[in-house]
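This is the structure alone, sequence omitted:
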């Protein structure tokens, strides 16, 4: 039963990965096309932000596909591979939070006021703000803790198998 559920969840994440990848490509083209007539530094900073943001999400979705595919193929869920994947998800979540923090800080205190003073990120605050995504930081800590638990469970499973 768990294998079928994991196969289904894997398929959902594959669809999400494909759709998001297509959206990312369209967004990157849109950033370039929308930047016609603007300074190269404005377009470059927007392009870099969208590209890094998108690649982090693509990597996250790919790791989720791999996690559920592994269990769907009958491999044990508590393994070193799964623990490493969960740790990588934690690192990606931390990188995501840092990317948002750096981007919003650079836009708020930008040398180019027309970019920094008119941008609204997340909740589109009317004033400049620096966004610290505490939810993503908490998610990163939870995923790192889960990776340690999975690593410990894999060790216990190995010790149990060696005993029998």
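Arrived safely. Computed from a predicted model, the values in this text were never measured in an experiment.

From here on, just use CA atoms for contacts and neighbour counts.
Fine.

And for residue 146, the neighbour number?
For residue 146, the neighbour count with other CA atoms under 10 Å is 17.

tell me which element residue 22 is part of?
Assigned by DSSP states H and E, residue 22 belongs to helix 2-34.

what distance separates that helix from the centre of its chain?
12 Å (CA atoms, centre = their mean, to the nearest Å).

Spit out the contact partners of the residue nearest the centre of the chain.
Geometric centre of the chain, nearest residue: residue 57, 3.7 Å, by CA atoms, centre = their mean. Listed by CA atoms under 8 Å, 6 or more residues apart in numbering, the contact set of residue 57 is empty.

May I see the buried residues of the host helix or strand of it?
Taking DSSP H and E as the criterion, the element that holds residue 57 is helix 40-72. Neighbour counts over helix 40-72 (16 or more other CA atoms under 10 Å) mark 43, 46-47, 49-51, 53-58, 60-72 as buried.

now swap in stretch 4-22 and tell me
6, 7, 9, 10, 13, 14, 16, 17, 20, 21.

could those be laid out in a markdown table, adding distance to residue 118?
Output for those, formatted as a markdown table (distance: CA to CA, whole Å):
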| residue | distance to residue 118 |
| --- | --- |
| 6 | 44 |
| 7 | 45 |
| 9 | 40 |
| 10 | 40 |
| 13 | 35 |
| 14 | 36 |
| 16 | 31 |
| 17 | 31 |
| 20 | 27 |
| 21 | 28 |
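
Tell me which two of those sit farthest apart.
6 and 21 (22.0 Å; CA to CA).

just checking, residue 17 touches residue 58?
Yes. If you go by CA atoms under 8 Å, residue 17 and residue 58 touch, sitting 6.4 Å apart.

about what we covered before: now do the helix holding residue 57 against helix 2-34, angle only.
170 degrees (axes from the mean of the first three to the mean of the last three CA atoms, to 10 degrees).

second one coming, line it up with the first:
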């Protein structure tokens, strides 16, 4: 298999993976958005949950929705077989990383050990697993934010290399035409 065939095979694999990821993210977005809106309305409308916690929950849900929408958009270009190394992809990854960092920071303000449950009779129940003064640190969110910032840096570098490669190729073509 020569280099061109390898590049085309890799491009086809990228297209298939990105299309599957995009479809999976779209399938996740609809129930997530509906359940999030329902939960926020039910929990915050009764007045049992403090306003500050409703605000934090709403902001977190909004940022998570933005992350899903941005990731769906990020998968669009490679799913069409176009190089993902573009300024737009870099901006998208940067926004996703910032939103993930925002979600992480918002979780620090949540009350540790507290959970809210909506039962059959729309009862607003609060329970504390343990009364403590520790910070509510979700390492998964922190790691996700750090990974997205890392991907942003890698894609930014890849975009610069792509631009350099395109410029070199256009210079080579213009020299060949001049001969």
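That came through, no problem. What you see is a predicted model; the values in this text were computed from it and never measured.

Work out the TM-score between the chains.
Put the two chains on top of each other and the TM-score (TM-score structural alignment, normalised by the length of the first structure) is 0.78; 145 aligned residues with a CA RMSD of 2.1 Å.

Identify each buried residue in the helix or strand just after the helix holding residue 57 of the first structure, please.
Of the helices and strands lying after helix 40-72 of the first structure in sequence (DSSP H and E), the nearest is helix 80-108. By neighbour count on 16+ other CA under 10 Å, the buried set for helix 80-108 of the first structure is 80-101, 103-108.

Any buried residues in the helix or strand following helix 80-108 of the first structure, and which?
Moving toward the C-terminus from helix 80-108 of the first structure, the next helix or strand (DSSP H and E) is helix 113-116. Of all the residues in helix 113-116 of the first structure, those buried under the rule 16+ other CA under 10 Å are residue 116.

The next helix or strand after helix 113-116 of the first structure maps to which residues in the second structure?
Using DSSP H and E, the helix or strand that follows helix 113-116 of the first structure in sequence is helix 134-163. On the second structure, the counterpart of helix 134-163 of the first structure by TM-score structural alignment is residues 139-168.

That stretch vs the first structure, mean deviation?
Superposed on the first structure, stretch 139-168 of the second structure shows a mean distance of 1.4 Å to its aligned residues (mean CA distance after the TM-score superposition for the first structure).

next one: stretch 89-108 of the second structure
Compared with the first structure after fitting, stretch 89-108 of the second structure deviates on average by 1.0 Å (mean CA distance after the TM-score superposition for the first structure).

Which stretch of the first structure lines up against that stretch?
Going by TM-score structural alignment: stretch 89-108 of the second structure matches residues 82-101.

ok, and what's touching the matching stretch?
Residues outside stretch 82-101 of the first structure that contact it (CA under 8 Å, 6+ apart): 49, 53, 56, 59-60, 63, 67, 130-134, 136-137, 139-144, 146-151.

how does it look with 6 Å?
131, 132, 133, 136, 137, 140, 143, 144, 147, 150, 151 (CA atoms under 6 Å, 6 or more residues apart in numbering).

how many neighbours does the first one have?
Spelled out, that is residue 131 of the first structure. Residue 131 of the first structure: 19 surrounding residues under other CA under 10 Å.

Next, work out how far apart it and residue 4 of the first structure are.
Look at residue 131 of the first structure and residue 4 of the first structure: by CA to CA, to the nearest Å, they are 40 Å apart.

try the second one
Per CA to CA, residue 132 of the first structure is found 38 Å from residue 4 of the first structure.

and if you look at the last one?
For residue 151 of the first structure, the distance to residue 4 of the first structure equals 24 Å [CA to CA].

Over to the fifth one?
Plainly put, residue 137 of the first structure is 32 Å away from residue 4 of the first structure if you go by CA to CA.

do residue 148 of the first structure as well
For residue 148 of the first structure, the distance to residue 4 of the first structure equals 26 Å [CA to CA].

now swap in residue 76 of the first structure and tell me
Distance, residue 76 of the first structure to residue 4 of the first structure, by CA to CA: 14 Å.

what's the nearest residue to residue 108 of the first structure if we skip its chain neighbours?
Take residue 108 of the first structure and drop its neighbours on the chain: the residue closest to it by CA to CA, 6 or more residues apart in numbering is residue 116, 4.7 Å away.

ignore the last one, residue 77 of the first structure
Nearest non-adjacent residue to residue 77 of the first structure, counting by CA to CA, 6+ apart: residue 71, 5.6 Å away.
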